[in-house]
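In: Sequence and predicted structure, then a few things I'm wondering about:
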Amino acid sequence: MKSCLPPDANPIKPINKLPPGACDAHCHVFGPASKFPYAADRSYTPPDAGFEELVRLHDFLGLSRGVIVQASCHGTDNTAMVDALQRGNGRYRGVAIVDGAVTDEQLADMNQQGVRGVRFNFVAHLGGAPDLDVFDRVLGRIHELGWHVVLHLDAQDILAYSDRINRIQVPFVIDHMGRVRAEGGLEQKPFQELLELMHNPLAWVKVCGSERVSVGRRPFDDAIPFAQALIEAAPDRVLWGTDWPHPNISKDMPNDGELVDLMFRFCKDPEHRRLLVDNPARLYGFP
């Protein structure tokens, strides 16, 4: 079982000041394991990175809001994520991981706590594709709640599951720019398929995870053309987040202040900065 590196404990102060209401639309809370144990069948073990640390980071960077995404190391036990939503007093929304055993009562309770979507991992090193019958049933059930689904895919999965993705009837969000690889260039088939997918009015994408798209060395500038192309393709349906505390990074650990400044370099047109406030407010129901 892989152990993850801790996040950079010394983020820089971003050069660019974030606007009021700016949202980190992709971050996690891990543990603390003494209170919120990790799943026995997890593929990695992260260092504890709890709610207090997340709030300190967001306050330092100037982020008013956040979306806490359940990570696979906690499995379908969403307790740590929901606890953070409760303690955030409306500052945070959540995305859960569920299986086919989840009850209507559990979904309703999570909705009340601020959960607004479910996440499915297709990524090979996290266990590969989910049970697709469960996937379809869960998506049918979240439709009535007005939730969306987050798809964590490897780049080749965009091609392999394109027909199924196009059949989705709820808003869906592609994580981390589809985890395309910068060295493959803008013309690589998975990225072109992702750009084509953005014509679907239900499709959203997160221009985060630059360290995963990049060849892996800060400041990850080779991810910029991919983010810019996605932003230009669907400026009203693009989100940004830090991905703190950056699980499974084996090359160059990001500095979260630098990631804020990198995001500003994504936005050639100031209008594109709607990905910070307007877009997440619309998808997640922030006031």
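Out: In hand now; what should we look at? Since we're looking at a predicted model, the values are computed, not measured.

In: only C-alpha atoms for contact and neighbour calcs from this point on.
Out: Will do.

In: Mind telling me what element Asp24 is part of?
Out: Using DSSP states H and E, Asp24 sits in strand 23-27.

In: Pull the distance from that strand to the chain's centre.
Out: Computed by CA atoms, centre = their mean, to the nearest Å, the chain-centroid distance of strand 23-27 equals 7 Å.

In: Give me the helices and strands touching it, please.
Out: Strand 23-27 is packed against strand 65-69, with contacts defined by 3 or more CA pairs under 8 Å, 6 or more residues apart in numbering; DSSP states H and E.

In: this is the comparison structure:
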Amino acid sequence: MTHTSMAPACDCHIHVFDRDREYIETTYQPPRKGIGHFMEETAVSDIRRAVLIQASIDGTDNHYLLETLRQAQTLNPPLELRGVVMIDEHTSGLEAMREAGVRGIRVQDRTRLGQHDLARLPELAARAAALDWHVELNTEPERYDILAALLPTLPEGQTIVLDHFGHVTPGHPDELTRLCRLLDTGRVWIKLAPTRVSQHPRRYDDLIELTRHLVERYRECCLWGSDWPHVMTPSPIPSSLDMIRFLERTLSISQRQACLRDNPERLYRF
């Protein structure tokens, strides 16, 4: 099969943990992996861009994320990097964060993690809208009705990006129907990050039908993310190449170009 380059492809969901420090939350103990490790592991791919997502265990302390954004500018070969932060009412300096490459605010709303921040969405969306940022929401199908009720209250044009396929369960049509209702509003995007929802590690065959359905209906608002370095992911640990191969088996060339290159370029303003 002839390879069709997707460069500069973007991995829209990575974390870095390359330092000695106490974490604000201790839900898990991450591996020590920095941005250099990410580049080494993706060197043979078409990935030239990435989005660094504030990890839940760092809370609203975004200093290391901002430091990594600065570090990426000095790498050889260069990596175009953007960031998504977590904030609270005391967080200041958002304009400087935007200049550094931040493009969004993350909201954690996962029952399993004991996080219920969906009620803060209007407040955080207002702060995001003032900077032309999106809001990245880590939530689950049981909370979709609440999100649907909140959408009309958000600033006009505010984009919401759902993490990890929206945590829908493959083969559960009721969850997919509710997800599609959100996507039909035109205000919600979806991140095709498979590791938290697939029961078929490294091949993701149980996500083929779901992925095709979403990209065929909502091509302009689909992104891809690896969730590197795959914390809390059972063995075998996946690789970005596993996921790229999955997309090659599942989507057309033009669909992959949208998810890997064109849509990230618009949302994150590379």
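Out: Yes, it's here. Nothing here was measured: the structure is a model prediction, and the numbers come from that model.

In: May I have the TM-score of the superposed chains?
Out: The TM-score (TM-score structural alignment, normalised by the length of the second structure) is 0.89; 261 aligned residues with a CA RMSD of 1.9 Å.

In: In the second structure, which residues correspond to the strand holding Asp24 of the first structure?
Out: Under TM-score structural alignment, the match for strand 23-27 of the first structure in the second structure covers residues 10-14.

In: post-alignment, that stretch versus the first structure, mean distance?
Out: By mean CA distance after the TM-score superposition for the first structure, the fitted stretch 10-14 of the second structure averages 0.8 Å away from its aligned residues in the first structure.

In: Identify all contacting residues around that stretch.
Out: 47-53, 191, 193, 223-229, 260-261, 264 (CA atoms under 8 Å, 6 or more residues apart in numbering).

In: Show me the helices in the stretch 101-250 of the second structure, by range?
Out: 121-130, 144-150, 173-184, 208-218, 240-250 (DSSP state H, counting those that start in this stretch).

In: Now which residue in the first structure aligns to Ile253 of the second structure?
Out: Per TM-score structural alignment, Ile253 of the second structure is aligned with Pro270.

In: Can you get me a residue count around its match?
Out: 8 (other CA atoms under 10 Å).

In: Same check on Gln169 of the first structure?
Out: 13.

In: Now do the same contact list for it.
Out: 139, 143, 202.

In: What does the last one correspond to in the second structure?
Out: Taking TM-score structural alignment as the criterion, the aligned counterpart of Leu202 of the first structure in the second structure is Arg187.

In: Run a quick check on its match versus Leu162, I expect a contact.
Out: No - between Arg187 of the second structure and Leu162 there is no contact under CA atoms under 8 Å: 10.8 Å.

In: Residue in the second structure paired with His143 of the first structure?
Out: In the second structure, His143 of the first structure lands on Ala129 (TM-score structural alignment).

In: hang on, Trp244 of the first structure packs against His28?
Out: Yes - using CA under 8 Å, Trp244 of the first structure is in contact with His28, at 6.1 Å.

In: Neighbour count: these two, which is higher?
Out: Using other CA under 10 Å as the criterion, Trp244 of the first structure and His28 rank with His28 on top: 26 against 22.

In: Quick check: Thr242 of the first structure vs Gly140 of the first structure, distance?
Out: Distance, Thr242 of the first structure to Gly140 of the first structure, by CA to CA, to the nearest Å: 30 Å.

In: which one of the two has more residues nearby?
Out: The residue with more neighbours, out of Thr242 of the first structure and Gly140, is Thr242; 26 against 14, by other CA under 10 Å.

In: Next, the contact list for the alignment partner in the second structure of the more buried one, please.
Out: Under the alignment (TM-score structural alignment), Thr242 of the first structure maps onto Ser226 of the second structure. Counting by CA under 8 Å, 6+ apart, Ser226 of the second structure makes contact with 11-14, 193-195, 239-240, 243.
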